[in-house]
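Enquirer: One predicted model, sequence on top.
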Amino acid sequence: MHDARALIELGAEAVRRLARRGYTLDLSRLEDLQSRRNQGIRSADELRAESKQVASEVQRTAKQGGDISKLKERARELKDQIRDIEADLETVQEELRELLLTIPNLPDDSAPDGDSEEFAIEVRRVGTPPVFSFEPKDHVDLGEATGILDFARATKLSGSRFAVSRGAGAALERALATLFLDIHTRRHGYVEHGVPYLVTRKTMTGTGQLPKFEEDLFKTGAADRDLFLIPTAEVPLTNLYADEIIPPAELPLALTAHTPCFRSEAGSYGRDTRGLIRQHQFSKVEMVKIVDPETADAELETMVGHAEACLKELGLAYRVIKLAAGDTGFSAQLTYDIEVWIPSQNTYREISSVSHFGTFQARRANIRTRGADGKPKLVATLNGSGLPVGRTLAALLEQCQQEDGSLVLPESLVPYLGFRRIAADGKPEA
């Protein structure tokens, strides 16, 4: 969320920067609403001051035995005027708030121009995509042939875009999540959290999912409360500190959680309908950092490295790209995508997004710290996938497949699994 005054002060520069991401800022409407709000506040304050003065005159005149009828009439007029102005002011403030909630974050100047992945800048490639002496299978065929994935029964249970894992497949999912959590907590100092999977409208608004993306969410309720299934642990982790002032000595905060994630995938039907790439329910290990804005740029680069550490541990080939301004998420000012190699598609596919939000989310959720002068100031927030279990599993199966249909897994998973190989019939082997 933006400070209206800051956008108005930027003026044409704000219009230009938002245009880079395909958003047209109605600056005149913003200026009009802000002006009406300020005038309403001034008028209400002036009338309250006069009302207070008239009340004092009523008391003084009454003590002196004078006629207070005209003064009381003026007091009633002022009360009515204040009530009307406050009602108008409330309407204007709500209209201004609704407008500000729909304005995306200003993209960072370092983000390239463009509105799709074709305009992204490749930062680096790590690892060599495997070369097979046979036609590689995709993860769906591998999972079904070995029996560790069952998409047909998942469809029977819940419809399309769901999966069932079993046996070595279920163990592999659990091992991946535990490995990722160990990397983040033991190596990188994140504090693991268990968080609710259902959150309020206010919580969803704090991180920017609402009001713009309501159609992408699964909504339910309890009694008279609207509740939403989380699309990512970013939502509860970031909002843990909503409406709080965090002592500077506690920053940076590094938080992680392994949760299920629920997404309606509105507007994406027909895309990636096969397999684990795009599902309504999946699990993911998330990283969130809450930091002083002055250190946020460096923290972003560090967090990208933390996501990469998971892929390096598994020996998976991947690349890092910097997204174009028009392809960056609503709340982010700068995003790096990490894309893992998918042999069956002969291309890299997104497995993690690591984003810098500046103070955008902090303003919406009212998360602050104190500056050197002791006064409250907004923090900066960052988040990244570290990593999604399903997409990692898909890449792992495809990059580790053997000609005989078996799967030879990375050595790093053996302590978590107790086996290194999944035979063609799905049986785990040492």
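Expert: Yep, it's here.
Enquirer: C-alpha only now, for contacts and for neighbours.
Expert: Noted.
Enquirer: neighbours of Val164, just the number please.
Expert: 15 (other Cα atoms under 10 Å).
Enquirer: From Ser133, how far off is the nearest residue to it once chain neighbours are set aside?
Expert: In this structure, Val164 finds its nearest non-sequential neighbour in Asp150, 5.1 Å apart by Cα to Cα, 6 or more residues apart in numbering. From Asp150 across to Ser133, the span is 27 Å (Cα to Cα, to the nearest Å).
Enquirer: which of these two has more neighbours?
Expert: Using other Cα under 10 Å as the criterion, Asp150 and Ser133 rank with Asp150 on top: 20 against 8.
Enquirer: pretty sure the more buried one is touching Arg161, no?
Expert: No. Using Cα atoms under 8 Å, Asp150 is not in contact with Arg161, being 11.8 Å away.
Enquirer: re the thing from before, who touches the residue nearest to Val164 in this structure?
Expert: Gly143, Glu144, Ala163, Val164, Ser165, Arg166 (Cα atoms under 8 Å, 6 or more residues apart in numbering).
Enquirer: Now the second one: closest residue in space, sequence neighbours ignored.
Expert: Spelled out, it's Glu144. Take Glu144 and drop its neighbours on the chain: the residue closest to it by Cα to Cα, 6+ apart is Asp150, 6.1 Å away.
Enquirer: again with the first one
Expert: Setting aside the residues directly before and after it, Gly143 is nearest to Leu149 in space (Cα to Cα, 6+ apart), at 4.6 Å.
Enquirer: any residues touching stretch 292-299, and which ones?
Expert: For stretch 292-299, the surrounding residues in contact (Cα under 8 Å, 6+ apart) are Pro248, Leu251, Pro252, His356, Gly358, Thr359, Thr369, Leu378, Val379, Ala380, Thr381, Leu382.
Enquirer: Please compare the first structure with the one that follows:
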Amino acid sequence: MFDIKWIRDNADAFDEGLKRRGLEAQAAEIIALDDKRRACLTALQDAQSRRNAASKEIGKAKAAKDDATVSNLMGEVAELKDRIAKGENDERKLDAEIRETLEVIPNLPRADVPDGADEKSNVEARKIGTPRKFDFAPKQHFEIGEALGLMDFEAAQKISGARFVVLKGALARLERAIGSFMLDLHTGEFGYTEVNPPLLVKDQAAYGTGNLPKFAEDLFKTTNDFWLIPTAEISLTNLVRESIIEEAQLPMRLTAWTPCFRSEAGAAGKDTRGMIRQHQFSKVELVSITTPDKSLDEHERLTSCAEEVLKRLGLPFRTMLLSTGDMGFASQKTYDIEVWLPGQNAYREISSCSVCGDFQARRMDARYRPKDGGKPVHVHTLNGSGLAVGRTLIAVLENYQQADGTVAIPEALRPYMAGLTVIERANSGI
């Protein structure tokens, strides 16, 4: 959400930012709407002032027993009452029109974000690790999981339909191990506070992070007007909504391991096999709340925390700086971390780490009080996956698969696997 005053003072920069996003200029239209609202507000204030003055004059006229003047003034007050009611209604409509215009405009990209229409213009920031050379044809994760008898898409289809999976036995434990490992790393070494947040949120929470109103079709909504979270970013970031935080409390670093729910409305025909793109998946989320002068450094730090998970697991990856046409609605700048999947012979996204500036904070009215005094200032918010647990499971299966169909367990996960070092085919079970 943008500040109208900022748009007035920086109209050219605002339109240039929209142009880089592939959008038409809107500053003039927004300023004209605001001029109309201001004129309406001025007329309303004038009418209210005149009504107050006329009411006092009525009292004086009554005291003077000037019935004619009283009658004229009472007629004027009645007319002013109608004018004020209409003015208040007009102001509400103009306020709503401005809000509805602003709330669907994406955040503006930072100067160092590459221009481009889509992912083809993304820029590789770094590449870590060397893909393993196999002496056999590597399989995709769903081939491995199904052959082990521990990944069941058919059962999930009967229960819930497409884009769901049932994990069993050692694979279910492996997913739990991955999530626990990530939480322990982020809380134990990187200073994040673990949170167990709500999975159901109200409209204003989803609005605060920019998921509503523009992306309602990507979410699942309950029959009693809650939204299932598509990411714990919503719950974690909204912990500071409608509040003023002392600067000494910042940066605030939060993490949560939660189920996530997405309708995948625009994903028809994409990744229909396997676990890459599902309606329900789990993710460890990282959220930072900080001051404007620290947000860029915090972005680099948050991204490095997510990368460290892959380093500890021995999974090759690359980090991409997204172009203006590929980054998310609320983002000023985004790094995508892509893990190597030998079964697909490709790098695939496993985390997006974004700095949002004060874009979300304005929607949530989240501010901090500077330690040196002065009026409260909007915080800056950041978020990223640290990591998507299901996709990490996929990466482990494909990178640690062995010729006999078994899967070696990475050293970092073995303390969570009750002594298991290799996942073998299940002998029996559901």
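Expert: Good, I have the coordinates. This one's a predicted model, so the numbers in the text were calculated from it and none came from an experiment.
Enquirer: Please state their TM-score.
Expert: After superposition, the two chains reach a TM-score of 0.96 (TM-score structural alignment, normalised by the length of structure 1), with 424 aligned residues with a Cα RMSD of 1.3 Å.
Enquirer: List buried residues within the contacts of Asp150 of structure 1.
Expert: Among these, those classed as buried by 16 or more other Cα atoms under 10 Å are Gly143, Glu144, Ala163, Ser165.
Enquirer: so which of those comes closest to Thr335 of structure 1?
Expert: Checking the buried ones among the contacts of Asp150 of structure 1 against Thr335 of structure 1 with Cα to Cα, the nearest one is Ala163 at 28.9 Å.
Enquirer: Run through the residues that contact the residue nearest to the spatial centre of structure 1.
Expert: The C-alpha lying nearest the average C-alpha coordinate of structure 1 belongs to Glu234 (Cα atoms, centre = their mean; 5.2 Å). Applying Cα under 8 Å, 6+ apart to Glu234 of structure 1 gives the contacts Thr207, Glu286, Met287, Val288, Asn383.
Enquirer: Spell out which residues sit in contact with the residue of structure 2 positioned farthest from its centre, please.
Expert: Seen from the C-alpha centroid of structure 2, the residue lying at the greatest distance (Cα atoms, centre = their mean) is Lys65, 67.1 Å away. If a contact means Cα under 8 Å, 6+ apart, then Lys65 of structure 2 has no contacts.
Enquirer: separation between the nearest residue to Thr421 of structure 2 once chain neighbours are set aside and Gln401 of structure 2?
Expert: Counting by Cα to Cα, 6+ apart, Thr421 of structure 2 lies nearest to Ile409, which is 5.2 Å off, once chain neighbours are set aside. Counting by Cα to Cα, the gap from Ile409 of structure 2 to Gln401 of structure 2 is 9 Å.
Enquirer: Which of the two has more residues huddled nearby?
Expert: More crowded of Ile409 of structure 2 and Gln401, by other Cα under 10 Å: Gln401, with 24 against 19.
Enquirer: Hmm, Ser351 of structure 2 is touching Arg391, no?
Expert: No. Applying Cα under 8 Å, one finds Ser351 of structure 2 not in contact with Arg391, separated by 9.3 Å.
Enquirer: Find residues that contact each of these two.
Expert: The contact sets of Ser351 of structure 2 and Arg391 do not overlap (Cα under 8 Å, 6+ apart).
Enquirer: and the gap between the residue nearest to the centre of structure 1 and Thr256 of structure 1?
Expert: Shown here: Glu234 of structure 1 relative to Thr256 of structure 1, a distance of 9 Å by Cα to Cα.
Enquirer: returning to that earlier point: so which of the contacts of Asp150 of structure 1 are in strands?
Expert: Val164, Ser165 (DSSP state E).
Enquirer: Strands of the stretch 1-150 of structure 2, residue ranges please.
Expert: Under the criterion DSSP state E, counting those that start in this stretch, the stretch 1-150 of structure 2 contains strands at 123-128.
Enquirer: where exactly do the helices run in it?
Expert: Ranges of helices in the stretch 1-150 of structure 2, per DSSP state H, counting those that start in this stretch, are 4-9, 11-20, 27-63, 67-102, 141-148.
Enquirer: Can you provide the mean distance from the longest one to its aligned counterpart in structure 1?
Expert: In the superposition against structure 1, helix 27-63 of structure 2 averages 1.6 Å from its aligned positions (mean Cα distance after the TM-score superposition for structure 1).
Enquirer: Perfect, I'm done here.
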